[in-house]
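*Asks:* Sequence and predicted model, in that order:
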Amino acid sequence: MIPTFDGPVADGGYAWWYVDAISDDRRYGLTLIAFIGSVFSPYYFWARAHGEADPLDHCAINVALYGPRTRWTMTERNRSSLVREAATLTIGPSGLHWTGESLDIDLDEWTAPLPRRVRGRIRVHPAVGNDRSIDLDPHGRHRWTPIWPAARVEVDLASPATRWSGAGYLDHNRGVEALERCFHSWYWLRASTARGPVVLYDTRQRDGQHGSVALHFDRDGRLHDLPSPAPVDLPRSRWRVARPTRSEDGRARIEAVWEDTPFYTRSRVGARLLGEPVTAVHESLVLPRFTNYWVQQMLPFRMPRRVR
């Protein structure tokens, strides 16, 4: 399975490609999300409210660097800054390109509200591939594909001056409507194990239905459905966002908090999966918080919009 970037995106819908990685020494981490129809954009949220929801006019590359040199950037751009081909996605000055051997990501972004540059290259090499897509809701309106549930990531940035490598992950989500129309919340975790990567996805829909997916990919790429491990409630975030997760022994701990916002958290978590202790990337998303009026008013300070 390889990433492709030229598929259709429905009006009011979205497509994104997500990368994360933890350095081998655990000092550094990163997440990168390339959005068409930026699901957490206040501008796209307002456009949907007024019936003018062209996803190509709301694109962004979100970069988050964790560790000694932290950065967070997410500048939204319109369709004039977007170039899409099967193997290439360009949004403004940054882009992703599948070379046939690796996904090369060239970045030239600025943080906000304080301007600091994020410039350089991230290279993602597939280790375990997958071509199975998963419906996240009963009607198939939101789909998730863990393209490379295990990958090797190389980070070489000029600004901030950073170079490291570590275990990573690549997936793709797409949907034909806004997330908040379907979901109340979700909780997600991915980890590397000696027997191959494991990914857990728990969803709660607005109508109260729950979904739970537990997947193990062995080293040959074969996919195995797992019984969902025991639920664990990690401590709530500073904004009181719940952080449920799962672990086979019913125990988990937060090793590092990467993101702590009114509606979203991301953490490095210790848990137990496939009989061994693991270090995992974990996220919690609560969509009624995202749609809150005051949250929408705050978001533009972190997510500026540029027409070029």
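*Replies:* Structure's in. What do you need? Numbers count the residues shown, from 1 in each chain.
*Asks:* from here on, contacts and neighbour counts on C-alpha atoms
*Replies:* Fine.
*Asks:* any chance you could map the helices in this structure?
*Replies:* Under the criterion DSSP state H, helices of the chain are mapped to 42-49, 179-182, 287-290, 293-298.
*Asks:* List the buried residues in the third one.
*Replies:* It stands for helix 287-290. 287, 289-290 (16 or more other CA atoms under 10 Å).
*Asks:* now stretch 37-51
*Replies:* 37-45, 47-48.
*Asks:* do stretch 133-145 as well
*Replies:* Quick answer for stretch 133-145 (16+ other CA under 10 Å): 136-137, 141-145.
*Asks:* Kindly report the same for stretch 162-177.
*Replies:* Under the neighbour-count criterion of 16+ other CA under 10 Å, stretch 162-177 has 164-177 buried.
*Asks:* this is the other structure I want to compare:
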Amino acid sequence: MIGEKMAKQIIFADGNDFLRRDGLAVEPAAWEDGMRTDAGPGTFEWWYFDAWLDDGSTAVIVYATKPLRQRNDPLTPMITLTITRPDGSKLGTAPLVYPADQFKAAQDCCQVNIGSSWVRGDLHHYELHAEGKELAADLTFTGQAPSWRPGAGKTYFDNALSSYFAWLVPIPYGQVEGTLTYDGKTHSVKGAGYHDHNWGNLGLERVISHWYWGRAHVGDFTVIFVEIETGRSHGRQKIPIFMLAEKDRILVDKGQALTLKTADFQDHQSGKRYPRSLDFHWQASAGTVHIKLRQPRLIDTFSLLESMPRWKQWLIRLIANPYYFRFNAEMELDVKLAETQVVERGPALYEFMLLN
């Protein structure tokens, strides 16, 4: 069998056979950030961008073929544009949904149009325009760390290799500049940013219980750390994903040796709980990497049901209450590899997504 098989029909697409299966080279190519699904019933796809700016403001922009929990719908293109002012107050969280005929996307590169909003890029350089209610973002992202995907970029949830969740990270860390429009004014901004692209053809809430996903750039190092835990149907298996780069060179990109310990849980008014202490540890023959996350500050939280009609929210809450938490935390990165031994400290961004 090709690839590495995990218990309960989870197969992580790694190795040359999987690369050949999808026509991939070891390093990502620009076409991979083009449209990867047909946007029909049963599929989902989104292009995600976020920017952390020197004036203290932030922007999160998502171009999607449909809401995440409505994958069985036909093409239902949507934009979300969220701007946080320098004082921490948030603007514009409701998704803007458009008719299907106002969606267009290329397959040979990232070029997505939804209504009057658009994004285009080539893995290294991206330009985007996004409009919301009395909000707008006109930003340029330029990559400063190598584009990356874990293996062939897919995790399969069946032996037939037909049901999958895929991930590409064109810009793990980059520079951002441009303008944000809010409160009736256009603000010139610059800072740091991130872009990734996800797609798939299965209900994530049916196979995944929750995930922790985080990223940071400290000193010369860019790091992405993820632990996905599957649901009962797949035996509560853990899927680790990890990337560490120094400047333009990837040092570690095999996540199998990554583990996570959580502690100091905090109750939330939603009825959910989240940890305030997280330790990711990677250990292999090449050495160790330890990521310590402390003093998290909750910067965003919402129910994944908010975009649904109220009657549907009520029905789903009878059996599930999917919730999203986003944090900014203090991070200590301790790298002990053969040619690199360093400790760096700085801020990290991470999320805790509970899908059921």
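*Replies:* Received it, and whenever you're ready, just let me know what you need. None of the values given here were measured: they were computed from a predicted structure.
*Asks:* follow-up on the earlier one: would you format the buried residues of stretch 37-51 of the first structure as TSV with distance to Ala60 of the first structure included?
*Replies:* Below are those laid out as TSV (distance: CA to CA, whole Å):
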residue	distance to Ala60 of the first structure
Gly37	8
Ser38	7
Val39	10
Phe40	10
Ser41	9
Pro42	12
Tyr43	12
Tyr44	11
Phe45	14
Ala47	16
Arg48	17
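*Asks:* any idea how far the counterpart of Arg266 of the first structure in the second structure lies from Val343 of the second structure?
*Replies:* Alignment note (TM-score structural alignment): Arg266 of the first structure maps to Arg326 of the second structure. As judged by CA to CA, to the nearest Å, Arg326 of the second structure and Val343 of the second structure stand 25 Å apart.
*Asks:* Looking at these two, which one has more neighbours?
*Replies:* Just comparing Arg326 of the second structure and Val343: by other CA atoms under 10 Å the higher neighbour count belongs to Arg326, 20 against 15.
*Asks:* The more buried one: what's it in contact with?
*Replies:* Counting by CA atoms under 8 Å, 6 or more residues apart in numbering, Arg326 of the second structure makes contact with 298-301, 349-352.
*Asks:* ok, the residue nearest to Lys190 of the second structure when sequence neighbours are not counted - contacts?
*Replies:* Spatial nearest neighbour of Lys190 of the second structure, chain neighbours left out: Glu177 (4.0 Å); criterion: CA to CA, 6 or more residues apart in numbering. By CA under 8 Å, 6+ apart, the contact list for Glu177 of the second structure reads 139-141, 188-191.
*Asks:* ok, Ala94 of the second structure touching Thr80?
*Replies:* Yes: the pair Ala94 of the second structure and Thr80 qualifies as a contact (CA atoms under 8 Å) at a distance of 6.6 Å.
*Asks:* tell me which residues in the strand ranked longest in the first structure are buried?
*Replies:* Counting by DSSP state E, the longest strand found in the first structure is strand 142-159. Residues of strand 142-159 of the first structure classed as buried: 142-157, 159 (neighbour count, 16+ other CA under 10 Å).
*Asks:* Check stretch 100-117 of the second structure too.
*Replies:* Counting neighbours by 16+ other CA under 10 Å, stretch 100-117 of the second structure gives 100, 103, 105, 109-115, 117 as buried.
*Asks:* Which two of the residues you listed have the greatest separation?
*Replies:* Spatial extent of those (CA to CA) is set by the pair Ala100 and Cys109 at 20.4 Å.
*Asks:* sorry, back to before: ok, average deviation of the longest strand of the first structure from the second structure?
*Replies:* Here strand 142-159 of the first structure, set against the second structure after superposition, deviates by a mean of 1.5 Å using mean CA distance after the TM-score superposition for the first structure.
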